[in-house]
Each structure stands twice: as C-alpha cells, then as structure tokens.
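Peer 1: pasting the sequence and the predicted model now:
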Amino acid sequence: MSNRPNAFSARLRRTILGTIAAALVAAPLFSSANTEKKELVFGATAGPYSDQIKLGIKPILEKKGYKVKIVEFNDYVQPNLALAQGALDANAFQHVIYLDKFQKEHKLNLSEVVKVPTAPIAIYSKKHRSLNDVKEGAVVALPNDPTNQARALVLLDKFGWIKLKAGFDPIRVSEKDLEANPKKIKLLPLEAAQLPRSLDDTDYSFVNGNFAIASGLKLTEALGLEDTTAQYQNLVAVRTEDKDKQFVKDIADAYRSQEFREVVDKHFKGFVKPSYQR
C-alpha cells in the first residue's frame, strides 16, 4: 500500500509537468498577440514638434488603442540620450545630419522613421526692419551646434554679409571657412534655446523654427527664411532595435495620414512639408 501513493504522486507530477511544458510551447503564440507595446512615451522639443504630436499624432494613435505620453525638452542633447536609454520610445526634434553626428559621437544606435513638417531656421531682429539695414560691426547671434551653425553661415554668405571659401561644404562649413567679412559682422554663437532671448541684445539673431514659434515669434515676421532641403527636415527617431516593431509602423502611418495632413494645413502654415504631404 505504501507504493500506491508514490505511484499516484509520480503520475500527478508527470501530468503537471506535461501541462506546464505545453503551456510554455504555446506561450510565444499567445504572448506575441497580447504583449504588443501599447503605451508610448514620445519626446519632442517644446513648441511645434510637441504640438504636432499633441494635436495630430496622439489622437490617431489613441484610436488604434495606444496610450501616448508626451515629454517636452528644451535642448538638443537630452532627447537622444533619453531615447537610447529607453526612457522614450520615439522622439521628434532633429534632422538627419544632426542625428548621424550625435549618435556617432555618443556611440548610440538610433534610426530615422519618417520626416515631419519642419519650421525653417530664420533670421529675426527687434532693431531693424530689413536685412538691408545691416551696418558695419553688427552683432549676429547664431546656433552654437555645428550643423545648425553651418545653416546660418550659408545664409549669411547668401545675404552677402560674409564670404565663405570657394567650394565650402554647406553641411560642415564653420567659422574656419570664413574668407572675408566686409561688414565686420560679430558672430555670437549661442545655445539654440537661448537665441529668441538674444534678440534684445543683438542686431540680428538666427533662430531655429521650433524655438522661434515656442517663444512667440512667427515665421511671417522673419526677415529671411532658409529654403529647407530634405537633409534639414526634422524626423522621428527610434532605437534601431525597435524600427521594425508595430508601434513604429503605426507612428509612421499616423504622420503619413490624411488626418494629420489636415492638422498641418490648419495649425502649421509655413512649415516645409515632407514629400508625402506634397
């Protein structure tokens, strides 16, 4: 009689183990359908790119069952670090030249998903009504990060205020490429977020579109606008390991949707549209 309970126990253990094994085999099929990411943390610089998500992208994603949290930043450094570290699932604030340079310098692995409507870099003044009013020794503020500073220098060359060396690279040009400065322009490099405030102290200031709009400046008030090419159009970035996941595809589809295009036409006039919205 002492062996009968042992035999029963052995059969019971085999039955339980068999059930667990079967469950483990079935688990991937079950979990893949039920653990798809549905809570997204989307980072963006404060202003138009955050507003685009809030007004256009978030409602579209919520209709697909996502819960979207927007985190705003006031600089160009933290959004990529936060994304790489997993605090964000996606961000929208930069162009591909900045992304490539930043991730190479910081050894990150991020990828572009989709271009977004972009506010061009522009030059403003509180002291002058026209670019023609520029005087010798004028103080001109411009971004201190290399990629955006290059954009400002190219525009200054176009205005005829400075002369850059022949054959300069418009993407990598810097003050080292300055060949002549006939108007003795005093260049004042500043962090991009500080440029709107600099207008009280400068003759002219270049301001990135997102910071201009966030500070209350209008594109229509600018004295000069960049003709923004595709390489300077902002984009959505994600971790490269996530780029083929469903939530990333849904983000891209939201930006390419007719619903988002209508939001852009209503709230973001003057922005340079990506090719899919033309």
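Peer 2: Sure thing, it's come through. Residues are numbered from 1 along each chain as shown.
Peer 1: make it CA atoms for all contacts and neighbour counts henceforth
Peer 2: Noted.
Peer 1: where exactly do the helices run in the chain?
Peer 2: 3-34, 48-52, 58-63, 78-84, 96-106, 146-159, 195-198, 209-214, 246-256, 258-267 (DSSP state H).
Peer 1: next, the one to line up against it:
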Amino acid sequence: MSFLRRQLLLAAAATAFGLASSAYAADPAKTNLTLGATAGYNYDVLKLAIAPQLEKEGYKVRLVEFNDYVQPNMALAQGSLDANLFQHIAYLNRFKEDQKLDLINLVQSTTAPMGVYSESVKSLAELPDGARVTLPNDPSNLARALQLLVQQKLITVKADVDPLRVSERDVEQNTKNLKFVPIEAAQLPRTLGDAAIAIVPGNFATSAGLKFTSALALEVPPVNYQQVVAVRTADANKPWAQDVKAAFQSPFFKQVLDKEFPGYTRPAGL
C-alpha cells in the first residue's frame, strides 16, 4: 500500500470514529510509542483521550504508570519512555536544570488543582495552634503548597523570594505556628489520619478518591503550574511527537474532558 493511500485511509478511520486527524500520519519510522504518567487522572487522560487517537492513526501505544515525581523524567531522558505526562512547567524546568536533562515541554494538558484536605477540621479557620501540616517534599510542589497557604492568609513569605522556589525557610509569618511536614506526594492522602491538614496535588488526590468538592481550599493554578507533556528535545519536531501534540489539541480531547474531567483546568482554547 502506498504511503499516501495509507494516510488517506487513516484519516478516514479517524473521522469515522470522531477523532481529529493530526498534521501527520503515523510516523513510519516509529510506530511503537511508550507514554508514562503518574497514577490517577494523568494516566486516565492518556488512556481515555490520547491512546485511542494514536492507535487509530496506526501507532501501538504502551502506557506506563508511575507513583513518584522522579522516575518519569529519568526514564524519559534514558529512552525508556517517548513522552511523559505528570508535571507542570515549573517542575519540568527546575528538574531538567538540576539533573542536567535535555527535555522540553511539548504541549499542555488538563490540570487537577492542588487542594487542602482534612479529616479533623471542617474549615481552615478551625486549625488549632501548632497544627501539623503535611505537604509535598519536592521543591516545586512544596513552593506551590506554601503559596496556597499564602492565598488562604495562613502564612506570609519573604517578599523578595522567587515564588516558584519558596521553601519553609522563606516563611515570614506563621501566626498559627503550623508545623510543616514534607512528605512524598504520593503518600500525602495517607497522612490525613495524623495531620490536621494535607496539601495534596490533584493527581494524587483523585487517585486516592479525594473529591475536589471536599477540599477546604483549592488553587487556581497559573500557567506555570499546569500539566504538560514532556519529550526529549531532539524528538520534539519528529512526526510521532507532533501526532502526540495534535492529539492534545483535538476536538476528541475536548470531548473526553467534557465527559470525564469536569472542573479540571483546561489548556487555552479548550
């Protein structure tokens, strides 16, 4: 079968299934794609909204689930993954700088907001003096969690500090004497029985069954805190990577968000 005829057949199949065709047909140089994501909604986005489109275009897609914020980027840099979905732009930029990795943001995805959850208090106003607060231990999400507490007027931080690099030592006022306990993000939902409040990134909240409607407070994530797909820089313009990008910008992607992910922050234009 000629390459042109294959393109036309794939485009017709995509239309028949209500999927948006990408700018390229399946990359004949690479038809097997391995995509990684953290457990929860990021994995579900790939499974429900992205893999079906790529498979209709002729790719064989394998999804790999992770439960931490380190291995997905290391696996990507080492070539075990072709792309990953688990992090926001701020984290990607800091991680690749710290680890000297040649990775790049390919396209924006949907984002579950970070939230404040509790089993012992019904509002942040009820927090007792010296309350134990668990929050992510990775620097980027720690900064994000502290900024959420700033927004809720529970703490203040130094005015001259980079908001993307805020840490406990930058806290200036802490009138309730909150005790900050950084924990691996995936374990944060399990601390709800011991901590007064836990500040949980959205993907780990949803994977643990926490509902956004039950949060004491939710962030409105700025662009720097919205989820992105990462690839190796050398791969960004390859046909298969552009097919992945197109899948995240398609009408089918929007349809899946409408049905499966209401209330999540969306990429611009969707």
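Peer 2: That came through fine. Bear in mind that the values here come from a model prediction, so they are computed numbers and not experimental data.
Peer 1: tell me which of the helices of the first structure sits nearest to residue 116 of the first structure.
Peer 2: If you check each of the helices of the first structure against residue 116 of the first structure by Cα to Cα, helix 246-256 wins as the nearest, at 7.3 Å.
Peer 1: average offset between that closest one and the second structure?
Peer 2: When the second structure is superposed, helix 246-256 of the first structure averages 0.6 Å from its matched positions, counting by mean Cα distance after the TM-score superposition for the first structure.
Peer 1: which of the residues in that helix are buried?
Peer 2: 247, 248, 250, 251, 252, 253, 254, 255, 256 (16 or more other Cα atoms under 10 Å).
Peer 1: matching residues in the second structure for it?
Peer 2: Helix 246-256 of the first structure lines up with residues 239-249 of the second structure when matched by TM-score structural alignment.
Peer 1: ok, now how distant is the equivalent of residue 70 of the first structure over in the second structure from residue 16 of the second structure?
Peer 2: Aligned counterpart of residue 70 of the first structure in the second structure: residue 63 (TM-score structural alignment). Residue 63 of the second structure is 25 Å from residue 16 of the second structure, where distance means Cα to Cα, to the nearest Å.
Peer 1: trace residue 219 of the second structure over to the first structure, please.
Peer 2: Per TM-score structural alignment, residue 219 of the second structure is aligned with residue 226.
Peer 1: spell out which residues sit in contact with that match, please.
Peer 2: If you count contacts by Cα atoms under 8 Å, 6 or more residues apart in numbering, residue 226 of the first structure has them with 120, 121, 122, 155.
Peer 1: the second one and residue 18 of the first structure: what is the separation?
Peer 2: For residue 121 of the first structure, the distance to residue 18 of the first structure (Cα to Cα) stands at 65 Å.
Peer 1: and those two? which has more neighbours close in?
Peer 2: residue 121 (25 against 12; other Cα atoms under 10 Å).
Peer 1: now that one. Nearest residue, chain neighbours left out?
Peer 2: Nearest residue to residue 121 of the first structure, sequence neighbours excluded (Cα to Cα, 6 or more residues apart in numbering): residue 208, at 4.4 Å.
Peer 1: and that neighbour, how many neighbours?
Peer 2: With other Cα under 10 Å as criterion, residue 208 of the first structure counts 21.
Peer 1: residue 125 of the first structure pairs with which position in the second structure?
Peer 2: Under the alignment (TM-score structural alignment), residue 125 of the first structure pairs with residue 118 in the second structure.
Peer 1: wait, what's in contact with the residue lying closest to its match once chain neighbours are set aside?
Peer 2: Spatial nearest neighbour of residue 118 of the second structure, chain neighbours left out: residue 197 (4.7 Å); criterion: Cα to Cα, 6+ apart. Going by Cα under 8 Å, 6+ apart, residue 197 of the second structure touches 116, 117, 118, 119, 120, 121, 131, 132, 133, 134.
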